[in-house]
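# next come a sequence and a model predicted from it.
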Amino acid sequence: MLGTLTQAPLAQAGDRYPAPATCPAALLGKATCYTGQDANGAYYAIGIPTAWNGSLVVHAHGGPDLGEGSDPERSVGDLDRWAVMVEEGYAWAGSSYRRGGYGTRMAAADTENLRRLFVSRFGDPRRTYVHGQSWGGDVAAKVVEVYGGKHGRYDGALLTSGVLAGGSRGYDYRVDLRVVYQYYCQNLPRPTEPQYPLWQGLRPASTLTTAGLRARLEECTGYASAPQERTALQQRNLDDILAVTGIPERTLESHLRFSVFTFRDIAHNRLGDRNPFSNAGVRYSGSHDDGALNAGVERFSADPAAVRDLSYDSDLTGRVSIPVLTMHAIDDPTAFVEHEAAYRATLRGAHRDGNLVQTFTREAEHSELSDSEYAASVSALNTWVRTGKKPTPRSIAASCEDFDRTYGTGCFHAPDYRPSSYASRVRPRPGGLTWPAMTAAKEKAWSHIEGVGIAP
């Protein structure tokens, strides 16, 4: 036990077997669907196509959602959203996780537990793939490393729009947003409210709602108003915040929401009020007065033990021994495409990048890309696993056209694209390690805490 951290166990006895359920509209007449709840309290949904190809896709959803318990509607909604997998002939299983809030290893354990439940009820699939979207990409990548060895339970992984830089560095741009926002806006907290260090995200006892947060953001920047309706100060505040942080205007509110509510969950609920974030020594630029900004912005340094525990929970080592295919929109406004550069560097540091193929699309979305592209990606992964022939970004792009004749959602692959380094998009923390060196450092730091993870 380290602070508030405990191992997230896999459930066995007490799991409730899947019960027949009505399929989402997109799958009516095409599949048989089931729902249930495992012994840890995680709700789940399963869809098995009428013409099942014998293989299974286990899905890890993004977020994290911040509700206290498991949401029974989440997995059903995800089955509807990822119906393309079932339409392609794969059985699909997705967990809502046992609770809301952060916890990558917890979510990975719930994902693996659902795979076991599927096997106990329906038998061993011919092949098993794990798919993760957004933060679920980090969860699925953790599943690969913890449960997917050469003789493990998974044959391949598809990571789409993934947050693949891990928790210890993957949210640095939101750390920067949190402090830059407060410098200009001074309303989170207001001078008349109880003060707290900004790495907490939000005071633990605060009753601020998402609507209240939006109101404060509007008050400071007029972000939801037409430009001609903003005051000069609002426009300058908005311009400075966007220029310094590199956050797209259309996702400013969602990034700020994460840096407030999810940071509180990480620091208070999961790490026992310890700080895993740092902006010490970061030089901010792009504002109308960089000197004043750097002199006035709040600074803090991370607690090394908190960094270690968050890193153990959510960072990746690159220990990958199965095929991994990724897909990411070049203009993803939420999980910047440079997360892919971080992931490649992690696998390269572990000498496992031969197991990785990365593809990129000319899209500007995060939560959902083209169904034709998802279908082409899972097909390419399946062929790679079956034949051992590694696909290329160009071969996947070419195959997408065939699937688009069915789905008609378009193919937007950019096979020659390569993202710049993570540090080119996210201001590096002075004294930070290169990604290969970080991989070695993680192995050393985690060597004595096996069996520990963020509290379930």
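Yep, it's here.
# C-alpha only now, for contacts and for neighbours.
Will do.
# tell me where this protein has strands.
For the chain, strands defined by DSSP state E occupy the ranges 19-21, 31-37, 43-49, 56-60, 91-95, 128-133, 156-160, 324-329, 356-361.
# want to try a markdown table for those, with distance to P391 as columns?
As requested, those are exported to a markdown table (distance: least, Cα to Cα, whole Å):
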| stretch | distance to P391 |
| --- | --- |
| strand 19-21 | 37 |
| strand 31-37 | 29 |
| strand 43-49 | 26 |
| strand 56-60 | 19 |
| strand 91-95 | 23 |
| strand 128-133 | 16 |
| strand 156-160 | 13 |
| strand 324-329 | 9 |
| strand 356-361 | 7 |
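# contact partners for the residue lying closest to V119 once chain neighbours are set aside?
Spatial nearest neighbour of V119, chain neighbours left out: P125 (7.3 Å); criterion: Cα to Cα, 6 or more residues apart in numbering. Neighbour list for P125: 54-56, 119 [criterion: Cα atoms under 8 Å, 6 or more residues apart in numbering].
# can you turn the buried part of those residues into a ChimeraX selection?
Buried residues within the contacts of P125, by 16 or more other Cα atoms under 10 Å, are selected in ChimeraX with:
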select :54,55,56
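# this is the other structure I want to compare:
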Amino acid sequence: MTSTRAAPRIACLAFFSVFGLSACGGGDDAPVLSGPATSIEAAPQRSTCPPALPADASCLTGTDSRGAHYLIAMPADWNRRLVLHAHGGPDLSAPTAERAVEDATRWAIMVKAGYAWAGSTFRQGGVEVRAAAEDTERLRGIFRQHVGRPALTILHGQSWGAGVAAKAAETYTAETVGEKPYDAVLLTAGVLAGGTRSYDFRTDLRVVYQYLCNNHPRPSEPSYALNLGLPAGTTMTQAQLATRVNECLGLNLTSAQRSAEQNAKIDTIVRVIKIPATQIQAHLNWGTFHFQDISGKRTGGASPFGNTGAVYSGSSDDAALNAGVLRYRADAAAYRQFSTDTDPTGRIPVPVLSAKWIADPTAFVELDSHFRSVMQQGGSGDRLVQTFTTAAQSHSYISDPTYPTLLSALVEWVEKGSKPTPAGIAAACPSFEAAFGTGCSFSPAYASPALESRVPARERP
């Protein structure tokens, strides 16, 4: 009769036998562990890999005990290193298994480079960083229990997921879980100033848009504080919001088709909020629906956002703009609650490497300056190396050779103690282009400006 204690190791051995691998974790010498990774989770099931992955890769899928779907991808010639992925977003709808497939497809380059890859959809929709960090750590446990112990684990956070990864790395450490869960952290296109600062400009967008357009809400509709996004219980679709925006700004038209007034209003938003015209709709969506999720579900009906004290500039009449926009003060309790959930502390005990497209229209490059300050204040400044690129396919993906370059630099840092430099990473990138295609554009001399140079400072609780 097989003991319950031995079951995870037997499942692991079966997995490695199927995939042609040779080592598993577990055993009588396993440390005493705690945290989400220790939860008893069902073994994942063999699954067809997304077509973007190498043809000889193998995949596992499953749903964890909290309802998060996940996908694990194994290259045929595994380098014994795991990339544990925290995706961007966040999604407001319930998670689906397809999201994990989409993420594995986007990050197929990591499997092509020889790394195992594992990504969770997170358990629920919504702007909740700690829960997503917990689900990510739980997936590490699933890999550990049912696949094996990698020689090195790199925690990768993309966009909003970079904040998730930072929170996971400071929360789950050797001291808190009984083993070193992550050897290094990779943050790409990161929303890295925490929720209390990263979203300020969306509050600014809401009030400037309302000053210019006065249709969100309309004068005929009940008024509400714009920093709530939408009041709890209020329903609106993205298509309905787009209709209002197009009524005022004509974003669905070419510049030549718009009226002079519409072009002038767009120009005001672009200059004051410092976002491209092509991003106005997306950020209004976030400032409407994500804000509603935050105030309605996370902070007890109050808003952690405010614009009291913010001075706007760049319009044709800044005095009139600053006098005319609606002003809100962040609720102190909501601010503290949201800060606890989303804001990094800078206490990450392992190497951290970040990459940001300088012109990223979604996660501004200035956010990285704030994160650098937080890491320094938290005592982890020496464990952070920041890199920047001059080109990218989009906010969601820089280029194929970029990521193997960054992962290789992290591996060297962890395994050999060779701390990378931006110049060294830039110099190394072209050597990866033969295998992964062109796309190196690191700018080693670049330093990100202060966040306040782009987003006006304001009063905070």
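Happy to help now that I have it. Computed from a predicted structure; not experimentally measured.
# can you calculate the TM-score here?
Overlay of the two chains. TM-score (TM-score structural alignment, normalised by the length of the first structure): 0.90; 423 aligned residues with a Cα RMSD of 1.4 Å.
# the residue nearest to V119 of the first structure corresponds to which position in the second structure?
In the second structure, the residue matched to P125 of the first structure (TM-score structural alignment) is P150.
# what about that match, distance to A184 of the second structure?
Noted for P150 of the second structure: a distance of 13 Å to A184 of the second structure, by Cα to Cα, to the nearest Å.
# how about the helices in the stretch 301-450 of the first structure?
304-314, 338-349, 371-387, 393-407, 422-425, 435-446 (DSSP state H, counting those that start in this stretch).
# could you tell me where the first one falls in the second structure?
Using TM-score structural alignment, helix 304-314 of the first structure lines up with residues 332-342 of the second structure.
# distance from the chain centre to the matching stretch, please.
19 Å (Cα atoms, centre = their mean, to the nearest Å).
# mean deviation, that stretch versus the first structure?
Compared with the first structure after the fit, stretch 332-342 of the second structure shows a mean deviation of 0.6 Å (mean Cα distance after the TM-score superposition for the first structure).
# what does the longest helix seen in the first structure rub up against?
The single longest helix within the first structure, with elements called by DSSP state H, is helix 104-122. Applying Cα under 8 Å, 6+ apart, the external contacts of helix 104-122 of the first structure come out as 8-11, 15, 17-18, 38, 42, 44, 58-60, 93-95, 97-98, 125, 138-140, 142-143, 147, 313-314, 453-456.
# out of those, which end up buried?
8, 10-11, 15, 18, 38, 42, 44, 58-60, 93-95, 97-98, 125, 138-140, 142-143, 147, 313-314, 453-456.
# and the gap between R460 of the second structure and S198 of the second structure?
Distance, R460 of the second structure to S198 of the second structure, by Cα to Cα: 14 Å.
# which of the two has more residues huddled nearby?
More crowded of R460 of the second structure and S198, by other Cα atoms under 10 Å: S198, with 21 against 17.
# verify the stated contact: that one with L192.
Yes: the pair S198 of the second structure / L192 is scored as a contact, 7.1 Å apart, by Cα atoms under 8 Å.
# any common contacting residues for these two?
Here S198 of the second structure and L192 have L367 as joint contacts, going by Cα under 8 Å, 6+ apart.
# now which residue in the first structure aligns to R454 of the second structure?
Using TM-score structural alignment, R454 of the second structure lines up with R425 in the first structure.
# and the residue nearest to the spatial centre of the first structure, what is it in contact with?
Centroid-nearest residue in the first structure, with Cα atoms, centre = their mean: W135, separated by 1.2 Å. Applying Cα under 8 Å, 6+ apart to W135 of the first structure gives the contacts 61-64, 162-164.
# out of the residues you listed, list just those in helices.
Using DSSP H, none of those sit in helices.
# quick check: the residue mapped onto L186 of the second structure from the first structure vs E193 of the first structure, distance?
Superposed on the first structure with TM-score structural alignment, L186 of the second structure falls opposite L158. To E193 of the first structure, L158 of the first structure is 46 Å away according to Cα to Cα.
# circling back: closest one to Y183 of the first structure among the helices of the stretch 301-450 of the first structure?
Taking Cα to Cα, helix 422-425 is the member of these nearest to Y183 of the first structure, at 21.3 Å.
# just give me the neighbour total for the match of L186 of the second structure.
So L158 of the first structure, with other Cα under 10 Å, has 27 neighbours.
# is it in contact with L356, as I believe?
No: applying Cα under 8 Å as the test, L158 of the first structure and L356 come out as separate, 10.2 Å apart.
# so what sits against both of these two?
324-326.
# could I get these as JSON lines with neighbour count and distance to A292 of the first structure?
Converted to JSON lines, the shared contacts of L158 and L356 of the first structure look like this (neighbours: other Cα atoms under 10 Å; distance: Cα to Cα, whole Å):
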{"residue": "V324", "neighbour count": "25", "distance to A292 of the first structure": "45"}
{"residue": "L325", "neighbour count": "24", "distance to A292 of the first structure": "45"}
{"residue": "T326", "neighbour count": "23", "distance to A292 of the first structure": "41"}
